[in-house]
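Q: need coordinates for the following:
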Amino acid sequence: MLTLAKFYCATIAVFSLSVLVYDQVTLATITLPLRTKKAMVVSAHPLASEAGISMLRKGGNAVDAAVATAFAISVVEPFAAGIGGGGFLLMRSEKTGEIKALDFRERAPLKATRNMYLDTQGKVRPNASTNGYLAVATPGVVAGLYEVHRRYGKLSWQEVVKPAITLAKDGFILSHEVSWRSVQSYANRKQAVLDNPVAKEIFTQNGEFYQPGDQLIQRDLADSLKRIAKNPQSFYTGSIAQTIASDMEKNGGLITLADLKAYKPIWRNPLCGNFREAKICSMPPPSSGGVHLLQILNIIGDTDFKSLGWHHPDALHLIAEAMKIAYADRSQYIGDSDFVEVPVQQLISPAYAKKRRQEINMEVAKPSSEIKPVDKETLNQLTKLSPNSPRFTSFITNGESLRTRLLNHLSVTKYLTQHESSETSHLTVVDEQRNAVSLTFSINLGFGSGVIIPKTGILLNNHMDDFTSAPGMADSYGVIGNDINAITPRKTPRSSMTPTIITENGRLRMAVGTPGGTAIITQIVQIVLNVLEYKMDIGAAISAPRIHHRWLPDELRVESWGFDAPTLQELRRRGHNIKETTPWGDANAIVVTEDGSLEGAADPRGEGSPRGF
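A: So this is what the prediction gives:
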């Protein structure tokens, strides 16, 4: 597996593909896929992938492997994801062809209030939603993993938790090829960790993070995992729950025993749509992932990218313009559908995509200031909701006034220049029967809130920051929010996580996902196109350089060294504000090839790897 240093310096290979007909040469490092006949696990860390594949070797199924891998990630990638966080899962049964979606995302505590992060002047208090106890939402990982295992697992619960217990108790050696994600998390979130005495004791030596080659042992976490293996409800009603609630009360946090006891994962209907011969399924709200993945692909429609050639300026221009439209709609309409009306079917309808496609000028990039979320009249034509519905009218009005404010609100500019998060973690599993799991989970920013509950080793999330603290203001990723995503007790904050499963002719074709903040969605779009349209193997599809546009700020992010000068020059000529940046994301995926074999790869931008047999 290739690290960042290798990604840019040690080995530079010419990315030559038979589909290239446009005159360009792109430099990139391509990770070679693993090919196996029977089963495969791919995750963001080799030890976690090994934990998952060990379950399959013991006769377990895709769910057993996914649960074991997720628990192991909670130990070996503590900066990215863990049992103090939440996430989403997609699973497919080969026998029935049915795809299910599980929401185990964190929820706002009962004591949470709409303006809890504002001062007396109505301004957002710095770091209040990101650092410390007040930033923590009620975790859902343990409940989610237990729920899917209880229904569909084959091995015992104790068996699937065991590898994580061993990794926490005996420790593991930090890789000498530490990924840029780890380095970024350490640099950006060091103070949050140092501010919590327990986190400081576990993750640092004399105030400095453990270094490559050091052994990280987490004995308190091992003890908590043992209790969870014995009784998963200990996290929500037992001794762990009591310890969490007590520490929250002492330190001004909001989570109580009532919050933990009330937490339940939610089975939701996946969002599915057609792209060419494929059926694409992903997460519905409160994730924005499925909606905007399908929306962007619908806008691209039947455009023949393959004839143009890979990364032709026409293709990149169309993708970028489609991204702007989708993220404009995201800013206004996506929230927790259990609390607000979300016009999902309208946003993913081919008719709506056709209308928005007609607005794209293939010669000129439209400024974001001229791209609006779908207007009220158009939604009225597509929706079954009455135009006079109070809830419907409310968020349309709020969204329009919000857009006007944010486009003229200079105080948010500083938030809009930040990089996308690379925390969060994804894992992909396909078993011998071709059952598949695609699972993304997170504690949000690196090391979450920075809070570890004493004597538990459990690092807690800061996903309260994914709510809108105040209309017109940005969260830590620079994402502007509105009232549809306002803080409400037991509400789930909006997410970008996009675990995805793709089928063709009723058979599994691919399972894929990635971390990366709001850039999760656009990464999946490009990986899907690389596999389905350009016929790349999955290693090349994941390694390929990426673009990202999220409407605001009005800049097209491209990975440095990933695009040739003539292509960037042509995009600039069309009006794109190009910003070359460091790489983002840490995708992984498994593809079923024409002969029925499995082909899997982990992103060279990270330190993950596939395991199979």
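Q: C-alpha only now, for contacts and for neighbours.
A: Noted.
Q: find the nearest non-adjacent residue to residue 213, please.
A: residue 174 (5.2 Å; Cα to Cα, 6 or more residues apart in numbering).
Q: who's in contact with the one you found?
A: Neighbour list for residue 174: 210, 211, 212, 213, 214, 215, 216 [criterion: Cα atoms under 8 Å, 6 or more residues apart in numbering].
Q: in helices, which of these appear?
A: The helices, defined by DSSP state H, take in nothing from the contacts of residue 174.
Q: can you lay out those residues as a markdown table showing distance to residue 132 and neighbour count?
A: Formatted as a markdown table, the contacts of residue 174 follow (distance: Cα to Cα, whole Å; neighbours: other Cα atoms under 10 Å):
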| residue | distance to residue 132 | neighbour count |
| --- | --- | --- |
| 210 | 22 | 16 |
| 211 | 25 | 15 |
| 212 | 27 | 12 |
| 213 | 29 | 13 |
| 214 | 27 | 14 |
| 215 | 27 | 14 |
| 216 | 23 | 21 |
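Q: wait, residue 475 sits on residue 468?
A: Yes. Counting by Cα atoms under 8 Å, residue 468 is a contact partner of residue 475 at 7.2 Å.
Q: quote the end-to-end distance of stretch 299-311.
A: Using Cα to Cα, to the nearest Å, one end of stretch 299-311 lies 17 Å from the other.
Q: ok, now stretch 80-88?
A: Stretch 80-88 has an end-to-end distance of 15 Å (Cα to Cα).
Q: what's stretch 230-239 in contact with?
A: By Cα under 8 Å, 6+ apart, the surrounding residues in contact with stretch 230-239 are 142, 143, 146, 158, 227, 228, 240, 241, 257, 260, 261, 263.
Q: are any of the residues you listed buried, and which?
A: Among the contacts of stretch 230-239, those buried by neighbour count (16 or more other Cα atoms under 10 Å) are 142, 143, 146, 158, 227, 228, 240, 241, 257, 260, 263.
Q: list the buried residues in stretch 187-196.
A: 189, 190, 192, 193, 194, 196.
Q: now the helices: where do they sit in the stretch 151-300 of the chain?
A: 157-170, 180-194, 197-203, 219-230, 239-250, 257-262, 289-300 (DSSP state H, counting those that start in this stretch).
Q: if you compare these, which one is most tucked away?
A: The highest average neighbour count among those, using mean count of other Cα atoms under 10 Å, belongs to helix 289-300 at a mean of 27.
Q: what kind of secondary structure is the nearest residue to residue 155 once chain neighbours are set aside in?
A: Distances taken as Cα to Cα, 6+ apart place residue 60 nearest to residue 155, at 5.6 Å, with adjacent residues excluded. When classified by DSSP: H, G, I helix; E, B strand; the rest coil, residue 60 comes out as coil.
Q: residue 60 and residue 612: what is the separation?
A: Counting by Cα to Cα, the gap from residue 60 to residue 612 is 14 Å.
Q: same question for residue 130.
A: Distance from residue 130 to residue 612, by Cα to Cα: 38 Å.
Q: kindly report the same for residue 364.
A: With Cα to Cα as the criterion, residue 364 and residue 612 are 47 Å apart.
Q: now the other sequence, so there's something to compare against:
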Amino acid sequence: MKKSKSLIILFIGVVSHFLFHSPLEAQTYGKNGMVVSDNVLASEVGIDILKKGGNAIDASIATAFALAVTHPEAGNIGGGGFIVLMKSDGKVTTFDFREKAPLGATPDLFQDVYGNLIVGSNHETIKAVGVPGTVAGLYLAHQEYGSLPWAELVQPAVALAENGFPMTWGLYQVALRMSELDDSFEFMKNYFQNGEGAVVQPGEIWKQPALGKTLSLIRDKGQDGFYKGEVAEEIEAYMKANGGIITKEDLEKYTAIEREPLKSRYKNFDIYTMPPPSSGGVALIEMMNLMELADLKKIEFNSTAYVHLVAEAMRRAFADRAEHLGDPDFNPDIPVDKLISKEFAKMRFDNIDLSKASLSDSSLYGQLYDGSSTTHFSVVDKDGNAVSMTYTLEHSYGVKMGSSKLGFIFNNEMGDFNPVAGLTNREGLIGSNPNLIAPEKRMLSSMTPTIVAKDDKPYLIIGSPGGRTIINTVFQTVLNVLEFDMRIDKAIEAMKIHHQWLPDEIRYERHLLSPDTREALEKMGHQLRAVNNLGVLMGITYDPRLKVYVGAADSASNDGAAVGY
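A: This is a model prediction of the structure:
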């Protein structure tokens, strides 16, 4: 009888799997909720919280902490990010937990005695670490909108760290690279080892006891478990011992902020996205406004004319990004309303030449630094509460430093500030005032967590990692869904391009842009450069006919998964 009961349970599980995730499709279906993240274990943690009666914020908190264990490249408690929340009543808010410059930071922090940038200093040294914001941001979101106890949301991550999980092939490949680093990255050289000096092999259990202890303190003491007490003391001690400038005072003074979202309308859809210090929301809306002015019925998707138009929209949005955007608490006069207005888009659209490329002039504006070690996840619950969350360490595995007593990796977000005032060049430096270094200032970001609503209900929840490319991969995916009615997996996998004003070039995904199109674009004056991939998107859409949520994880993610129920 026991064997028969087990077979029945197994059968029910198999039927459920195939009901919600067909092996012939890259999409997952869920009537009661969905979590799409960069790691299947983290997605399952989020779904378990939803099944226990938690809401989308609860599931997001649990997923985020789980990713700090299972996706250390970007999942973090040592970095920062943004949340866009749409509640079931249609109200939308955002949380800004971007890292801050330490109190000891100065505008010339990364310059030599002659005022020149010390190459690499703003990304590869301990002074590149910004004051982390993730724990404070998740805690604030929970205090405002969570429903389950905080400890219940953090505990799954504690268990994953203490009990371990099977090493994946994706993590193993990284572990091999990290084990070959020079001795200045001792923390990362030992990070994936089993305690006996050997890298954990695929399928073997990888445990992180130090991280588990840190997470236990956060579980038991809330944000004070990170920003005060023994964790804060060890962060300060590590900084002092290695030449860093973050202190216990920096940690204790850090605050996350709830901000009003940016809102725009594209045809019959409402777009909600992140305001500054994210640059992503402003640029996304500006580009969507530009595309709304084009007659896309006459411009075939991915044709030469289409790629040219998209690139020119990107060029203009990134030029405006470089000139105007920064931390709004230090720049109260940022012209956000103007930049996202339909009138401004009309002026910008009118100077697009549909027959040739524009010229990006470095004597006027430039592009900003931004890293690529970011991760995004999307969540929706049975009541229609939706969360789009993107958080980051900046570069892959941040600054590759951390205390072995704490078990997490520090960010290198200070590299997102403009390092030399007044210096803008075609190679990518920018010196405009809004994003210069100042104590307690938040550095500008490209993260673009976004929720699109239809009839005041979540229709598309989307975001991506990718540094500066985030803005453009999210933009093109939103356009694919809203304008071309693509299903979410197709919209995510469709060919993407990237233009960031400077360097003046179109990056395109290798093998996905035809030779004829490339040749035609070059004749129009565009410079082209092939890259392997753009973005790692995690998205959810709502199918009103089936009345079901549909999720998809980008195939570029080694361990990503959409999990629904």
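Q: tabulate the contacts of residue 174 of the first structure (TSV), appending distance to residue 326 of the first structure.
A: Formatted as TSV, the contacts of residue 174 of the first structure follow (distance: Cα to Cα, whole Å):
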residue	distance to residue 326 of the first structure
210	41
211	41
212	40
213	43
214	44
215	44
216	42
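Q: which of the residues you listed still touch in the second structure?
A: For those, the aligned pairs still in contact in the second structure (both residues aligned by TM-score structural alignment, their matches' Cα atoms under 8 Å) are 210, 211, 212, 213, 214, 215, 216.
Q: give me the most central residue, the first structure.
A: When Cα atoms, centre = their mean is applied to the first structure, the residue found nearest the centroid is residue 497 (3.2 Å).
Q: which stretch of helix or strand covers the closest residue to residue 415 of the second structure other than its chain neighbours?
A: Once flanking residues are discounted, residue 415 of the second structure sits nearest to residue 122: 4.6 Å by Cα to Cα, 6+ apart. Taking DSSP states H and E as the criterion, residue 122 of the second structure maps to helix 121-124.
Q: could you do residue 558 of the first structure as well?
A: Element membership for residue 558 of the first structure, per DSSP H and E: strand 556-559.
Q: and the contacts of that strand?
A: In contact with strand 556-559 of the first structure (Cα under 8 Å, 6+ apart) are residues 320, 545-549, 576-584.
Q: again, 6 Å this time
A: Identification of contacts with strand 556-559 of the first structure by Cα atoms under 6 Å, 6 or more residues apart in numbering yields 547, 548, 549, 577, 578, 579, 580, 581, 582, 583.
Q: what range in the first structure does the longest helix along the second structure sit on?
A: Longest helix of the second structure, by residue count under DSSP H: helix 304-324. Under TM-score structural alignment, helix 304-324 of the second structure corresponds to residues 313-333 of the first structure.
Q: so where do the strands sit in the stretch 451-565 of the second structure?
A: 457-462, 497-498, 506-509, 528-531, 538-543, 548-553, 561-564 (DSSP state E, counting those that start in this stretch).
Q: okay, now the equivalent of residue 537 of the second structure over in the first structure: neighbour count?
A: Here residue 537 of the second structure is matched to residue 587 in the first structure, going by TM-score structural alignment. Per other Cα atoms under 10 Å, the neighbour tally for residue 587 of the first structure reads 30.
Q: residues contacting residue 587 of the first structure?
A: Per Cα under 6 Å, 6+ apart, neighbours of residue 587 of the first structure: 513, 514, 603.
Q: any idea what the second one aligns with in the second structure?
A: The alignment partner of residue 514 of the first structure in the second structure, by TM-score structural alignment, is residue 464.
Q: these two touch, right, its match and residue 377?
A: No. With contact defined as Cα atoms under 6 Å, residue 464 of the second structure and residue 377 do not form a contacting pair (7.9 Å).
Q: picking up where we left off before, looks like the residue nearest to residue 415 of the second structure contacts residue 416 (just checking).
A: No. Counting by Cα under 6 Å, residue 122 of the second structure stays clear of residue 416, with 8.3 Å between them.
Q: can you pull the buried residues of the helix or strand harbouring residue 13 of the second structure?
A: Using DSSP H and E, residue 13 of the second structure sits within helix 2-20. By neighbour count with 16+ other Cα under 10 Å, helix 2-20 of the second structure contains the buried residues 17, 20.
Q: follow-up on the earlier one: distance of the nearest residue to the match of residue 514 of the first structure once chain neighbours are set aside relative to residue 164 of the second structure?
A: Of all residues not flanking residue 464 of the second structure in the chain, residue 537 sits nearest, at 4.4 Å (Cα to Cα, 6+ apart). Distance, residue 537 of the second structure to residue 164 of the second structure, by Cα to Cα: 27 Å.
Q: what sits up against stretch 98-111 of the first structure?
A: 86-92, 137-140, 144, 254-255, 259, 265-270, 489-492.
Q: list only buried entries from those.
A: 86-92, 137-140, 144, 254-255, 259, 265, 267, 269-270, 490-492.
Q: how about residue 258 of the second structure, what's its partner in the first structure?
A: Superposed on the first structure with TM-score structural alignment, residue 258 of the second structure falls opposite residue 267.
Q: please report the distance of that match from residue 90 of the first structure.
A: Separation of residue 267 of the first structure from residue 90 of the first structure (Cα to Cα) stands at 10 Å.
Q: please apply the same query to residue 137 of the first structure.
A: For residue 137 of the first structure, the distance to residue 90 of the first structure equals 22 Å [Cα to Cα].
Q: so what's residue 67 of the first structure closest to, chain neighbours aside?
A: Distances taken as Cα to Cα, 6+ apart place residue 145 nearest to residue 67 of the first structure, at 5.9 Å, with adjacent residues excluded.
Q: I misspoke; the intended subject was residue 50 of the first structure.
A: In space, residue 50 of the first structure is closest to residue 611, 6.4 Å off (Cα to Cα, 6+ apart).
Q: would you confirm that the one you found contacts residue 39?
A: No. If you go by Cα under 6 Å, residue 611 of the first structure and residue 39 don't touch, sitting 8.5 Å apart.
Q: ok, residues contacting stretch 71-86 of the second structure?
A: 67-68, 92-99, 132-134, 373-375, 385-393, 396-397, 409-411.
Q: which element is residue 85 of the second structure on?
A: Applying DSSP H and E as the criterion places residue 85 of the second structure in strand 80-86.
Q: average gap between that strand and the first structure?
A: Once superposed with the first structure, the aligned residues differ from strand 80-86 of the second structure by a mean of 0.4 Å; criterion: mean Cα distance after the TM-score superposition for the first structure.
Q: in the first structure, which residues correspond to that strand?
A: Going by TM-score structural alignment, strand 80-86 of the second structure lines up with residues 86-92 of the first structure.
Q: wait, a helix at the residue nearest to residue 67 of the first structure?
A: Yes. Counting by three-state DSSP, residue 145 of the first structure is part of a helix.
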